[in-house]
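A.B. asks: predicted model, plus sequence, below.
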Amino acid sequence: MTKDARSVRGKRIRTACAVALTLAVTATAGCTGESGADDETVTIGLISSLSGVYKPVGTETRDGFKLYLDTHDGKLGGRKIDLKIADEGDGPPTALPAAKKLIKKDRVDVLTGVTGGGSVKAMLPLVTRNKIPLVGSNARPPVKDGEYVWHTSFMSDEPGAAIAQHVKDEVDGPVYAIGPDYQGGHDEMRGFTTAFEKVGGELANPDGKTTWTPFPKTTNFAPYFAKIARTGAKAVYCFYAGKAAIDFVKQYAESDIADLPLYSAGFITEGSVLPAQGKTAKGIYSVLNYSADLDNEANRKFVSDWTAKHDAPPTSYAEASYDAAATLDKAIGEAAKKGEVNSETINKAIAGLGKIDSPRGTWEYSEKTHTPVQQWYLRQVRPDGKQLANVVVKDLSTLGS
């Protein structure tokens, strides 16, 4: 081929490419105009424990988010959602690879879910480095750099802090503190013991510190209950969830300390663990930011939609994940109004959302912690018809500011 021929051929190729590019841009413009904006897709990665000790928690987290999508035509903020789901397992060793895949391979715009506090801490550098907002819906440990970290649940030390004064007022004597030896357990129990001692409460533990049970391998709590019986404790405060909560409650009811009042963060009797515990859970007091019997319009709709698909009432895990979807619904919509929808614009929009109408009651994000400023409730396991349920007994404090 001569030099002139090659030149002509090159011009033809460039011309053809230019035409193709013009057509592609025109087609794209037709799809992204005002009438076609709904067809753009946002990719969201949901990480939760779909195996391991906290499978019941992770399953509810997944289903709560999916319920919001199902009741909103699979869209958030008017945009179609491509939901990628990954298994967190029992913590960081499986959670971190799952997060990396979602960010690097699946190219998600947002992450949500995450069951364990240890998983959140392990993922934080990855989230921050890639500037991907994490709208978590369960454990939230204290973190130093939280620009891209938001949670619809609470700080992990808040449940214990919310109930401490009530326990001090109700229990005439020392209280024994016991929980699982991992990040979430430490955060949850610290919240109670710090607040309890601050209001003048006394721990029955011989060394004045929480007793830790190895996680996740502890399934026999009998030796610990025997030790508690020898301390003169007048009540017990604990934090357990998932299968560990089932084991703890069943064995507690059969132990020498079965007559001692049991107080806990609400996860001890939350969700599918309560039917598994059966009558052994009756009378347990717990503290949480949600209960299925709350009487407000948003909760009535949420409960109705949930029970249409499930055989049991919704849990705080499902509700918090539902609210994560609601957060993203508003944020994506706000970002779309101002122009491009991407990780950065979604994150910026979350910061300016203001009040969120929720099944738990209206709440808003704290500027300091990126967690809700919200009401806490004291619940007790009581008969509700033919079944046992977590029934709200009284309002406790408002935390999160």
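C.D. replies: In hand now; what should we look at?
A.B. asks: from here on, just use CA atoms for contacts and neighbour counts.
C.D. replies: OK.
A.B. asks: which stretches of the protein form helices?
C.D. replies: 3-32, 55-70, 92-104, 117-130, 158-170, 183-198, 222-229, 242-253, 273-277, 297-307, 316-338, 343-351 (DSSP state H).
A.B. asks: could I get these as JSON lines with distance to Tyr290?
C.D. replies: Listed next are the helices of the chain as JSON lines, based on distance: least, C-alpha to C-alpha, whole Å:
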{"stretch": "helix 3-32", "distance to Tyr290": "40"}
{"stretch": "helix 55-70", "distance to Tyr290": "14"}
{"stretch": "helix 92-104", "distance to Tyr290": "26"}
{"stretch": "helix 117-130", "distance to Tyr290": "20"}
{"stretch": "helix 158-170", "distance to Tyr290": "11"}
{"stretch": "helix 183-198", "distance to Tyr290": "17"}
{"stretch": "helix 222-229", "distance to Tyr290": "29"}
{"stretch": "helix 242-253", "distance to Tyr290": "17"}
{"stretch": "helix 273-277", "distance to Tyr290": "16"}
{"stretch": "helix 297-307", "distance to Tyr290": "10"}
{"stretch": "helix 316-338", "distance to Tyr290": "6"}
{"stretch": "helix 343-351", "distance to Tyr290": "22"}
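A.B. asks: before we go on, here's another structure to hold up against the first:
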Amino acid sequence: MFSSRVPARLRAAVAIGAVTVLAAAGCSSSTSGKSAAKGDSPITIGLITALTGSNKALGPDHLNGFQLYLDNHGNKLGGHTVKLDVGDEANGGAAAVPVAKKMIEQDHVLAIAGIVATPTIQAVVPIATAAGVPVVNTGGRPTMKDVSHLWTMSFMSTDPGGAMGPYMAQNVGGSVYAFGPDYQGGYDQLRGFTDSFAKAGGKLANDGGKPTFTPFPATSDFTPYLAKVKASGAKAIYCFYTGASAIAFVKDWSQSDAKDIPLYAAGFITEGGALKAEGTAANGIITSMNYSPDISSAANRAFVSAWGQKYNGEAPPATAMYSWDAASVLDQAIAKAGSNLTPEAINAAIKAMGQIDSPRGTWQLSSDTHVPVQKWYLRKVEMDGTALANVKVGDLATIGS
């Protein structure tokens, strides 16, 4: 059942959770059952993710987490059989606009899930909002003026760095060199770190005391940037990168003169396919994340078990968990909408939700930002059995408003 590379902690979690998953596989929630009794009219849900482009290492996990929830709930949400309409956001932004328009205008989706890149959020959400279609997004979230139809399952883009900043200020024993990509998501991620880091008394080692932003997606060789770190006297590095950029940064760091300087990062740098591609180069990296596969709870054991059974015992990444939660939220909202299955009714049902039981722990959507109020964890890449894994080593902070 298990690959020899499956982390030891996850083998135990999969074994414990298997009974729960088998019990859930043939049914959905009790509220979904009530909706099913009123009729099982098929529904269409859109899911936009990066299947090509710079974030293609992350994109499949967003799809697979949502599909896994469907697989374990009879391919139904709220008692209705689901047609999942999948679209590729590619490099994000404008490339996703025709995808979203087709889903809304031709396919008549009840909701759109997914979305990896923040430029895609900025491009797609106004279109969906104008059409009254809720977006249940699973990637990072920039600040948006109108969030009436935007519901985020992951985090605000400032949150990962905001959770890590105080910890590094108190524990690294000196200045920190900070890196990120030069697009809005990168600016937001680094702002979250630098604001909380400075507030806690930390200082940057970068020239001028400001983060270094690398051209995106053009930068594939980070060696020239890393060459400046050792000479700066920095005691640690903090960065935010995803997808191909994350893989390249980690590999370059591990072979650079700065390899002995500890690397801290937002957790996406070692998530899912990125960690596989990085291999031993990622060993020892410390990250902040709102999920770790070794969280001890019934909901997480069920999720880890379901993922492990489908993917040869591998550890589920946070990106897949966000999509699992997106499907769960839609399951509950569609059931609550009853016979009034319109996008606006589903949006209203999401707005009325209280606490959500999730693999990451119980959380609730902020009434102001529509982002989870949730706990953040400190993780470290290390050997767990015979495999590298993101292992939880501590708690950071609860963030949300």
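C.D. replies: That came through, no problem. Source: prediction; values computed, not measured.
A.B. asks: list the contacts of the residue positioned nearest the centre of the second structure.
C.D. replies: In the second structure, the C-alpha nearest the mean C-alpha coordinate belongs to Thr319, at 3.6 Å (C-alpha atoms, centre = their mean). Residues counted as contacts of Thr319 of the second structure (C-alpha atoms under 8 Å, 6 or more residues apart in numbering) are 58, 61-62, 65, 138-139, 271-272.
A.B. asks: measure Gly162 of the second structure to Phe155 of the second structure for me?
C.D. replies: 11 Å (C-alpha to C-alpha, to the nearest Å).
A.B. asks: which one of the contacts of Thr319 of the second structure is nearest Ile346 of the second structure?
C.D. replies: Ile346 of the second structure has its nearest neighbour among those in Thr138, at 17.4 Å by C-alpha to C-alpha.
A.B. asks: please name the nearest non-neighbouring residue to the closest one.
C.D. replies: Once flanking residues are discounted, Thr138 of the second structure sits nearest to Gly114: 4.8 Å by C-alpha to C-alpha, 6 or more residues apart in numbering.
A.B. asks: with Asn91 of the second structure instead?
C.D. replies: Counting by C-alpha to C-alpha, 6+ apart, Asn91 of the second structure lies nearest to Gly53, which is 4.8 Å off, once chain neighbours are set aside.
A.B. asks: do the same with Ile81 of the first structure
C.D. replies: Nearest non-adjacent residue to Ile81 of the first structure, counting by C-alpha to C-alpha, 6+ apart: Val42, 5.1 Å away.
A.B. asks: quick one: the one you found and Lys168 of the first structure, what's the gap?
C.D. replies: 48 Å.
A.B. asks: with Pro159 of the first structure instead?
C.D. replies: In terms of C-alpha to C-alpha, Pro159 of the first structure sits 15 Å off from Lys168 of the first structure.
A.B. asks: is it true that Ile43 of the second structure touches Thr81?
C.D. replies: Yes - contact status for Ile43 of the second structure versus Thr81: in contact at 6.3 Å, counting by C-alpha atoms under 8 Å.
A.B. asks: number of residues surrounding the residue lying closest to Arg79 of the first structure once chain neighbours are set aside?
C.D. replies: Nearest residue to Arg79 of the first structure in three dimensions, chain neighbours excluded: Asp38, at 4.8 Å (C-alpha to C-alpha, 6+ apart). As a burial measure, Asp38 of the first structure scores 17 neighbours (other C-alpha atoms under 10 Å).
A.B. asks: isn't Asp38 of the first structure up against Gly74?
C.D. replies: No - judged on C-alpha under 8 Å, Asp38 of the first structure makes no contact with Gly74 at a distance of 11.0 Å.
A.B. asks: overlap of the contact sets of those two?
C.D. replies: Joint contacts of Asp38 of the first structure and Gly74 (C-alpha under 8 Å, 6+ apart) are Lys80.
A.B. asks: quick one: the contacts of Thr319 of the second structure as CSV, columns for distance to Asn390 of the second structure and neighbour count too.
C.D. replies: Below are these laid out as CSV (distance: C-alpha to C-alpha, whole Å; neighbours: other C-alpha atoms under 10 Å):
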residue, distance to Asn390 of the second structure, neighbour count
Leu58, 16, 27
Asp61, 16, 25
His62, 18, 30
Gly65, 18, 27
Thr138, 20, 31
Gly139, 19, 27
Glu271, 8, 25
Gly272, 10, 23
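A.B. asks: just send these back as a markdown table, with distance to Ser196 of the second structure too.
C.D. replies: Rendered in a markdown table, the data for the contacts of Thr319 of the second structure read as follows (distance: C-alpha to C-alpha, whole Å):
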| residue | distance to Ser196 of the second structure |
| --- | --- |
| Leu58 | 27 |
| Asp61 | 30 |
| His62 | 29 |
| Gly65 | 31 |
| Thr138 | 24 |
| Gly139 | 22 |
| Glu271 | 24 |
| Gly272 | 27 |
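A.B. asks: quick check, nearest of the residues you listed to Tyr183 of the second structure?
C.D. replies: Tyr183 of the second structure lies nearest to Gly139 out of the contacts of Thr319 of the second structure, by C-alpha to C-alpha, at 15.0 Å.
A.B. asks: for the closest one, which non-adjacent residue is closest in space?
C.D. replies: Closest residue to Gly139 of the second structure apart from its sequence neighbours, by C-alpha to C-alpha, 6+ apart: Val116 at 4.4 Å.
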